[in-house]
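1. Dropping a prediction and its sequence here:
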Amino acid sequence: MRNRILQFALVFLVAGGIIWGLYQLGYLFYVLTISATVVPLAVIMIIFIENRTAESTIAWFLVLIFLPILGVIIWLMFGRNPRRRRRNRRSHDERKLLKQAIRPVRSLAVSELPPNHLKLANTIRNFGGGGVDVHTASEILTNGEETFPAILDAIRQAKHHVHIQYYIYRNDETGKAIREALIERLEAGVEVRFMYDGLGSYMLGENFLRPLRDAGAHIAAYDPISSPLFIFTANFRNHRKIVVVDGKVGFTGGLNVGDEYDSKSKKFGFWRDTHLRLEGRAVKELQATFLDDWIYAQIESDDTWETFAGEETIHQYFPKHDVASDGAIQIVTSGPTSKDPAIRNALIAAIISAQRSIWIATPYLIPDNETMTLLRLAARAGLDVRILTPGKGDSFTSYYGTRSYFGPLLKDGVKIYTYNRHFIHAKLFLVDGKIGAVGTANMDIRSFVLNYELMAFLYDTESAEQLERDFIADFDVSIQLSSNDYVKRPLRFRIFESLSRLISPLL
């Protein structure tokens, strides 16, 4: 590692020395010319040494060759190796101490699982997933009409604390309703910690936050865009959605907070999404994830690991609360600084374990080669492989980038459905109708590698059965794409797909 740092430092030192020398001699034209050549070449050398995937390396090479100056700026903000992101030493130590302190109260055992799922659960755990819990009740919340009332009801019943974290939080009717519920609880003496992603919620200004802050809420922006370190963190976003109430009830899933997620947007109309309500021991995993992010992000409060896991406080934030359930829950988290892409590996392990069917719902389908190959092989082996994607996209590049992967999948027998009721944002996964996954991660490289994400795996629960019913209902209002229709698509669509596919490793 030290040698690599010295190599990079030497490259930039030499380049900087040449540019400075020429500038001192007055050769401004040569300075600009060499700057546009040497610096991109230095970045290309860095990317080459990092041994990235071939697709990512080639994509960056093309950007840097044809758009050298702009390419360097883009690389600085979006292309740097996530494992080198800067971390505050104090928060790093505090997070490590927190993890050690709560280890005895977390769900770590997997032995209580039925034998047919034990191998998969152990594999997921070995790749960085959490333990499996059989003392947690789960409930699928379909769309905003079920999700937001359930979250508001839980907040209004809070006795000790409410922890809330979102990638996107809007200052609109839906966002204000939750804010008012939080203020009411603050006035009743309940602790509130409110965290939002600094880029996803960059429009969330002080006018919205001040009433919360005045009422006593602790507020943190995760890697805010106003930070001088933003250039190092811009590409690594916290995409998680977590609500924890009293350490007993928790929520996660695909819905952010905003009117569009409650189907009140004129642009998108009906918004199809899925959230998950948990009650019981597995909520400790949501709590641990939230607090790990909180200690990293918070700068206004004096919270330390002892605030949440000290001898006198640990049972307030991690209370014993076992609930009878009909199956098991396993929480899996991952992010750009994780040792392994745990969520991606968990999904791959689930695909490999499938005996009958693999059903996926994702708004963005930009898979890596391994995932793509396994889905194609599963379809060729006779499994019922279905992928549900939006019929209407919310982004040009992601929409056409997604469609660029349809051809090989259709050729090998994967059934592709495009949702016909406006936009589907749900991130769902179902294997053999028995093993489900609900959470924040899309089936794309960004969620696998660059974002902080969370997925809840469901084993033989009523919630997994509900996912199957929801899938069937969604297929009924979707259009199944045929290979013939795909081949006959207009030339302009092919061009859009090819251009989007070219930069898909960068998305």
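-> On my side now, so go ahead. Numbering: from 1, shown residues only.
2. C-alpha only now, for contacts and for neighbours.
-> Noted.
3. In the chain, which residue is most central in space?
-> Glu453 (3.2 Å; C-alpha atoms, centre = their mean).
4. so how far is Ser227 from it?
-> Going from Glu453 to Ser227 by C-alpha to C-alpha, to the nearest Å gives 22 Å.
5. Ok, His161 next?
-> Relative to Ser227, and taking C-alpha to C-alpha, His161 is found at 28 Å.
6. In addition, the following structure is provided for comparison:
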Amino acid sequence: MTDLPYPPTARASASRTLVRYAERAMVRSSDAGQIPGNSARLLVDGTQAFPAWLEAIAGARRWIHLENYIIRDDIAGRAFRDALAEKARSGLPVRVLYDWVGCWATSRAFWRPLREAGAEVRSFAPPRIADPLHFLRRDHRKVVAVDGEYASVAGMCIGDEWAGLPHEGIAAWRDTGVEFRGPAAAAIDRAFARTWRAAGPPLPPDEVPDPALVPPQGDVSVRVVEGEPGKSRIYRLMQFVAVGVEKRLWMTDPYFVLPPAMVEALASTARDGVDVRVLVPAYNNWPIVGGMSRAGYRPLLEAGVRLFEWEGPMIHAKTAVADGVWTRIGSTNMNLASLLGNWEIDVAVTDQSFAAEVESLFLADLESSVEIALRTSPVPGAEFRERRATERLVMTDAEDRRRPEVATAQKARAHSYRGTEVGRILGRLARAGTVLARALVGERLIGREDTGWVSALAVLLLLLSAAGIMAPRLLAWPLAAVLFWLAVAAIVRLASRGRPAG
């Protein structure tokens, strides 16, 4: 290929223009500009994040804002509740926002000491007759923001799963977060203000900091990407990064059920020779999601994407690192519910040193993982075996399973929070349903590895249809109840002429 017939100055100008195009595309896809002047510290697992968060809470001088999808009534949850209550009793404004669905198992009594201490506690999107489908839009964010000067974004909720129980030999789940000091902390705090407003009256103006007034604390640039229902900001940004990356893109995700557009973005990038690697849990705490995730392996593997399953208790991190420069950490999972339906928050960090840390962490996690290969691949010493959430559609290398790191991870998993046999069966059926749906719309063929469970699903559907024919009330009554609920909601909305929360 010959050089373009332009002088060096013209080519340099064109390069600068392309750089501006890339930055403009990132801003437009994420609705977030870069915020310079921050310090950033990687937080690995709840064993690092929880002490850092509690230290920030203890040192608060003006206010504390905490937002999390799950806050459990257990050892870890009570430690945070008691620390927040202590600061509230001292007269400091303390605001806690939890998700109603995420905290369904946390009793009202758990929050009473916080409220009695003077903290304001809100539940996000409890069920309402007038908003029957509002429960589909959850607040899945994980944020700790203090004084407008410190903020942390993470994948971990607050519970013993993330803290572990060392005295019982139960290892913590693998998860990742990051803490900031500087203007980005104020931007994250302002994001909290928006979800707080979606759940009720707004914050007092003096608790909504201005990032422009926060002095620099470092040289790290951060983009704070706020996920809101229907906005698809991190979805668009990840597609842009995936199609633009040059050398490598490494992702970790716990509930990996990619939309078709993201599948094609990763597949086309891998076909172009980029090192695309994805790390997911081998044993998912939601077996149904694990089954759906495995149903999507084949097109990625065929395109050259390398897939790894982590053999430890559960990997819950949501991260991506591109070309050793750009890093994403946050609460968004790579599935439609998270990308399009929930309130989420992620940070995109542009810094080589920080990206190098995340890449090192990713490689360390791979040491406790098994790489996946298609059944047709000539993998030496491979064999088929069944996994917890569903049957593997692949073979694994026997050498992988003999590594000491894998053995250690498997031993930790044996003493961790485990699912039930019912969950495992549902996971297999979920995978079969996903494969069948894609086959019926012509997206893929039903592979040999799926025939057994797709056949079982077909039989189950035949039995349900027969039951509907023989006893139509079994299907009619639930359908009538749902239609009645929707009709009442429409009447209530018309009568009040109100707008849905948020």
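-> Nice, thanks for sending it over. Being a predicted model, the structure only gives us computed values, none of them experimental.
7. Would you pull the TM-score for this pair?
-> Here the TM-score for the pair of chains, by TM-score structural alignment, normalised by the length of structure 2, is 0.71; 379 aligned residues with a C-alpha RMSD of 2.5 Å.
8. From Ile74 of structure 1, how far off is the aligned partner of Ala117 of structure 2 in structure 1?
-> Mapped onto structure 1 by TM-score structural alignment, Ala117 of structure 2 lines up with Ala215. As judged by C-alpha to C-alpha, Ala215 of structure 1 and Ile74 of structure 1 stand 40 Å apart.
9. which residues of structure 1 does the top strand by length along structure 2 align to?
-> Ordering each strand of structure 2 by length in residues (DSSP state E) puts strand 35-44 first. Using TM-score structural alignment, the residues of structure 1 aligned to strand 35-44 of structure 2 are 133-142.
10. outside of that stretch, which residues touch it?
-> 107-110, 112-113, 147, 272-283, 322-330, 461-463, 466-467 (C-alpha atoms under 8 Å, 6 or more residues apart in numbering).
11. Identify each buried residue in stretch 467-476 of structure 1, please.
-> Leu467, Glu468, Phe471, Asp474, Phe475 (16 or more other C-alpha atoms under 10 Å).
12. quick one: whichever residue in structure 2 pairs up with the first one from Val321 of structure 2, how far?
-> Read it as Leu467 of structure 1. Counting by TM-score structural alignment, Leu467 of structure 1 lines up with Val358 in structure 2. Val358 of structure 2 sits at a distance of 7 Å from Val321 of structure 2 (criterion: C-alpha to C-alpha).
13. what range in structure 1 matches stretch 321-333 of structure 2?
-> If you align by TM-score structural alignment, stretch 321-333 of structure 2 falls on residues 430-442 of structure 1.
14. Off-centre distance for the matching stretch?
-> Here stretch 430-442 of structure 1 is found 15 Å from its chain centre; the criterion is C-alpha atoms, centre = their mean, to the nearest Å.
15. can you check stretch 206-223 of structure 1 too?
-> On C-alpha atoms, centre = their mean, the centre of stretch 206-223 of structure 1 falls 23 Å from the chain's centre.
16. Could you list the buried residues of it?
-> Phe208, Leu212, Ala215, Gly216, Ala217, His218, Ile219, Ala220, Ala221, Tyr222, Asp223.
17. Just confirm the first one contacts Tyr169, I think it does.
-> No: between Phe208 of structure 1 and Tyr169 no contact is recorded; they are 10.5 Å apart, counting by C-alpha atoms under 8 Å.
18. For stretch 12-32 of structure 1, report the contacting residues that lie outside it.
-> With C-alpha under 8 Å, 6+ apart as the criterion, stretch 12-32 of structure 1 contacts Ile34, Ser35, Val38, Val39, Ala42.
19. Just tell me the aligned range of it in structure 2.
-> Taking TM-score structural alignment, stretch 12-32 of structure 1 hits no residues over in structure 2.
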